[in-house]
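Engineer: Curious how this folds, go ahead:
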Amino acid sequence: MKNFETVKAWEEKVIIPTYEVSEAEKYPIFLEKRVYQGSSGAVYPHPVIEKISDEKIDKEWDVIFLENQYLKIMVLPALGGRIQMAYDKVKERHFVYYNEVIKPALVGLTGPWISGGIEFNWPQHHRPSTYDPVDATIEENQDGSVTVWVSELERMFRTKGMAGFTLHPDKAYLEIKGKLYNRTPHPQTFLWWANPAVAVNDHYQSVFPEDVNAVFDHGKRDVSRFPIATGTYYKMDYSAGVDISRYKNIPVPTSYMAVNSDFDFVGGYENDTQAGLLHIADHHVSPGKKQWTWGNGDFGQAWDRNLTDRNGPYIELMCGVYTDNQPDFSWIQPYEERNFTQYFMPYQQVGVVKNATKDAMVNVTLQDGKCKVVVYATGNFANSSVILTADGKKVLDENFDFSPANVFSQTIELGSLPEGSQLEVLDEKGHSLVTWQQKSDELKPVPEAAKSVKDPEDILTNEELYLTGLHIEKLFQYAIRSDTIPHWSRYLRDL
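Structural biologist: Purely as a prediction, here's the structure:
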């Protein structure tokens, strides 16, 4: 592994096998009646592309690389500023799905869309400009970190969005700073979902926090227990009890979004390679935790062939800010600026994470009288402490030199982990890297799916009436602007 004492960033031309798209339609296409991802498919003033070549060529692309001791990132400004590649140098693996060919299909809001990497969806999903070029620049910071900024002034509502991709010296995580600006004198709506893809097989499982006992469909129209589904979801009978955190068990195209969680992470894990991807963000700002799959069946395999030549199936682990469901928009007021931070990182050996911060993550399991503790850190933390307390007594107290290449794992004899048992991981100065506490294993009730909005005369308070109207206006603002109110009122009844 090449030793990078500092973070480096550079521009480079690379050859990527590419299926070209046609020229955009010359005249605007008004799609007022089209539904897309639960909201209007109107795209004006964006042009629409309706054809993709069946022939592959070797095409030269301008990319930006960002690299430190642990990670190598490739940014593709020509296609929406997406992260095209994210490589873990410790495990020598792509921790984000790397599609080695650019093979679009006509599933995007304006036509072409590609799988793989990390796509940033705003102000609507999928991003209207996902196949358009954006501005990009490299910024060297005083602390030795380097940031690649991508930005655009989007066409539909004239808001501006920026994403800053930062690597820090000796840190095995990618920091993403989002900056959104409303440059207009009018309130606008937006959503932001970072959309990382991950490669999957029969050994893959999604990793949601342990307080997530249920997941919702789009618009919360349907709900399922999680991880063990016990009813019907997406018309599939899971009544026998099926673990839908496992990719192999989901045969049809399926979305699910977590109920409210008090944890800051979501991710996925490859049980065969003992490695995974984790997303970290303040759950008060970024409550959205979602998985989408084409399904592990004939339909999904057909879409694998549509979107890649040889890189196989993937799922999306989407991470939303200011919302926990799709479609659901947030307001940005005139001249307002929104700022938020997200972290993406590879990890290894931990399995299904119990808790995580940007510095470290932990798993604690108890089986057959043996307690296994695994801790992974994203940086170098020498002389740290791993302390497990049960029934008010320390049952584990070890010093350890953490690094992304050096994972703590220890098994001890322990009969039980009673409620209140606690694990602390402290650096040498006593600062907390991550903590975990055993909670009650009592199952929470599964929330109900969304119901139709009441008629105004049936709403008892002015506050509820106002909030209901505000939500409708926010959710269907595209419909309001594109004069599709009758269509959306019917859809609203279905919610």
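
Engineer: Every contact and neighbour count from this point should use C-alpha atoms.
Structural biologist: Will do.

Engineer: Spit out the contact partners of residue 218.
Structural biologist: Going by C-alpha atoms under 8 Å, 6 or more residues apart in numbering, residue 218 touches 38, 255, 256, 257, 325, 326, 327.

Engineer: The third one belongs to a strand?
Structural biologist: The one in question is residue 256. Yes - using DSSP: H, G, I helix; E, B strand; the rest coil, the assignment for residue 256 is a strand.

Engineer: thought it was touching residue 315?
Structural biologist: No - Residue 256 is not in contact with residue 315 according to C-alpha atoms under 8 Å; the separation is 11.8 Å.

Engineer: Now list whatever residues contact both of these two.
Structural biologist: In contact with both residue 256 and residue 315: 291, 292, using C-alpha under 8 Å, 6+ apart.

Engineer: burial measure for residue 482, as a count.
Structural biologist: The number of residues packed near residue 482 is 18, by other C-alpha atoms under 10 Å.

Engineer: related to what we said a few turns ago, who wins for neighbours among the contacts of residue 218?
Structural biologist: Of all the contacts of residue 218, the highest neighbour tally under other C-alpha under 10 Å goes to residue 257, namely 28 neighbours.

Engineer: Here is the second sequence; please produce its structure so I can put it next to the first one:
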Amino acid sequence: MTTSIRAETLSLPTSRLGQPSNVPRFRWQQPIPDTETPPNFGLSAEESNHGFNWGKDSILPYQVSDDYDRDLRPGSLDVIVIENARLRAVIAPTLGGRLLELKDLSTGRDLVFRNPVLQPANLAALNAWFSGGIEWNGLIPGHTPFTCAPVFAGVRETPRGPILRLYEFDRIVEATWQIDLFLPNDSAVLFSHGRIVNPSDTARLAYWWTNIAVPMAPGTRVLSPADYSIEHIWPGNNLGRCAFPRDDWDASYPQNWENATSVFFRAQSAPRLFIASVDHDGYGLAQCSTSEMPGRKFFYFGDGEGGQNWMDYLSRPGEGDYLEIQSGMTPTQNQRFELAAHEERDWTEAFMPLQLDARAHDPAYHTATDHAANAIDAAVPADTFADVDAFLREQARLPLGVRHSTGAHWGWRQERLTGAPLAAGLDFSVETAGDYWDDLANGTPIAPSNLMDIPTGIAVSPLWMNRIKAGAPTWVGELMLATAALDRNERELAHQHLAQSLALKPSWAGYRLEALLADNPTDKASSYLRAWNASGAPPELAIEIAQFFGAASLSAELKAFVDALPVEIRSKERIILARAVVAANDGNYDELERLLFDRPFATIREGETLLSDLWIRLRRGRVEAQIKREASAEELKADLKANPVPRALNLRMHEIEET
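Structural biologist: Prediction:
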């Protein structure tokens, strides 16, 4: 059977995913604290090169997606299917090009974890993320900013069969990425060719990891060549070199890990790098790649209650068990790689079903990995892989014949801003929005109608700021210059541009920046309230204000603010949580308990402990109300043991201390 690529509609229970927020989120507003880059323990120069620490980077100009719920309803999704007689792959171009399903047609089994629902949760750099399938993570650290966004997709016909191309323009690195998916006729191997193009005259630091969600069950083992591993088990959760798989216990079985864990495999002398996940019978999925991808890793939420809850939370109870096997352009995920000026970087990956015999679970780890290596070599011989890689490198620079979906306007705008195409073979043309950003990109005067309100979208790069400065001053332009300056922590310059913007036209966004620039809580509160009372203030601004009052321990102000909000705003999830904090501060434990179980919470951050912390405060209040004095640590520990954090509130990444 020859390979076909076709459009289909997939029926899938779906929760609501609203529009991205138009409120810029700055680096200090990220959920991961901005801390100093930690030391590492025993890592080589290669394993430390271009290292970074999570929480230090801005996500601007990207917009956070935090307006979603957990109310599943019947839904449909436009997908593209690649199929031959042996494999079926289902791709969602409106969700970052995620490969949702990869089915081995000879067995009828799913090679990747196929999530039965589409239900976002707060795990990505831009908040909303969902589990399952294969995701293409670049060019900034973390889950791709296109996780819940459309990307460009189309088909190129070739003498060897059709290729499905996924691509977009990254606005932080200001480079393009693409994935070309190729399933040869009658083959059980799906090839993925990646290409990153830096069109700039300057070098850039970029990031890429391919994350493969695979089914997890008792007895699942991860196999990848390893002389040793790098893990987050050292003081301060820092990376360090470890023996693998251990002398006293076998770390290659994810179920042996209680807490969430990441294991990076290191085998610099291996003739071919690969990673595979196989079940207790030796069946599963294997991935290998060309030498450009030295990184291999597995991630598991852990066998503890919090991690198990997370997997159900991302899916349906009892249906969410999965782990991730990953492949990256660097040895660890705490690193970037350098793209020279005008450099193009290519790599090829292969995904295939794997059936091993009893040696898959040999107690000698290297015996098991050697067995897997031989099976992968038989499925994809080195000369075959080299031939497909060369073919795909040539095809990657040639245009598509048919385009199935379009991504954002920003690639098209960048080409007009610079006057040059971004990458050969990639078509970023879209129907113009005719808005403020299009006027700027085209170098034309800003239409008066485009200065009536705050435009949709954000820009902070020097290219855009220089174009703004080249034109006549406007309140929108000065607001964007202030935003970009604050993102660079140039506070005095941000003050200057903000003052000009507010003088030309007061706006909620301007007063909000004024609050962020204020030096003391009183001035911040005053500016925030001006922003909230200004025309057009969005609901997410109320959430930010409530979080400010809470973080500043202004309990009375927090209570007054949330009590005065309109009903539709008071029902927002983060406002409900702010009301729960007020109830805890006031000692109103009946109200606190009611609010904790008022609804299923959708936006709790990975590793965030607010829900379980509030439960512990509730239990302390109940105990002390009963004994009519301050409870001792022993009494609180005993009560928490008798009244553990309810499953719905336990989304920690590590097990709870009972003190």
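
Engineer: Any buried residues in the longest helix seen in structure 1, and which?
Structural biologist: Taking DSSP state H as the criterion, structure 1 has its longest helix at helix 462-475. Buried residues in helix 462-475 of structure 1, counted by 16 or more other C-alpha atoms under 10 Å: 465, 468, 472, 474, 475.

Engineer: Aligned to the last one, what sits in structure 2?
Structural biologist: When structure 2 is aligned by TM-score structural alignment, residue 475 of structure 1 is left unaligned.

Engineer: Residue 325 is in contact with residue 475 of structure 1, correct?
Structural biologist: No - with contact defined as C-alpha under 8 Å, residue 475 of structure 1 does not reach residue 325; the gap is 11.1 Å.

Engineer: could you say what helices and strands the helix or strand following the longest helix of structure 1 packs with?
Structural biologist: Sequence-wise, the next helix or strand downstream of helix 462-475 of structure 1 (DSSP states H and E) is helix 477-481. Contact partners of helix 477-481 of structure 1 among helices and strands, from 3 or more C-alpha pairs under 8 Å, 6 or more residues apart in numbering; DSSP states H and E: strand 39-40.

Engineer: So what touches the strand it packs on?
Structural biologist: With contact meaning C-alpha under 8 Å, 6+ apart, strand 39-40 of structure 1 is reached by 32, 33, 34, 327, 475, 476, 478, 479.

Engineer: One more: stretch 177-193 of structure 1?
Structural biologist: Residues outside stretch 177-193 of structure 1 that contact it (C-alpha under 8 Å, 6+ apart) are 120-125, 157-165, 288, 318-323, 328-342, 474, 477.

Engineer: so it matches what in structure 2?
Structural biologist: The aligned range for stretch 177-193 of structure 1 in structure 2 is 193-209, by TM-score structural alignment.

Engineer: Stretch 66-86 of structure 1 now?
Structural biologist: Aligned using TM-score structural alignment, stretch 66-86 of structure 1 spans residues 82-102 in structure 2.

Engineer: Between the two ends of the matching stretch, how far is it?
Structural biologist: 9 Å (C-alpha to C-alpha, to the nearest Å).

Engineer: What are the buried residues along it?
Structural biologist: 82-84, 86-102.

Engineer: how far out from the middle of the chain is that stretch?
Structural biologist: Centre-to-centre, stretch 82-102 of structure 2 and its host chain are 19 Å apart (C-alpha atoms, centre = their mean, to the nearest Å).

Engineer: cool, and stretch 147-166 of structure 2?
Structural biologist: For stretch 147-166 of structure 2, the distance to the chain centre is 22 Å (C-alpha atoms, centre = their mean).

Engineer: how long is that stretch end to end?
Structural biologist: Terminal-residue distance, stretch 147-166 of structure 2 (C-alpha to C-alpha): 13 Å.

Engineer: re the thing from before, list just the nearest of the contacts of strand 39-40 of structure 1 to residue 106 of structure 1.
Structural biologist: Set against residue 106 of structure 1, the nearest of those by C-alpha to C-alpha is residue 34 (14.5 Å).
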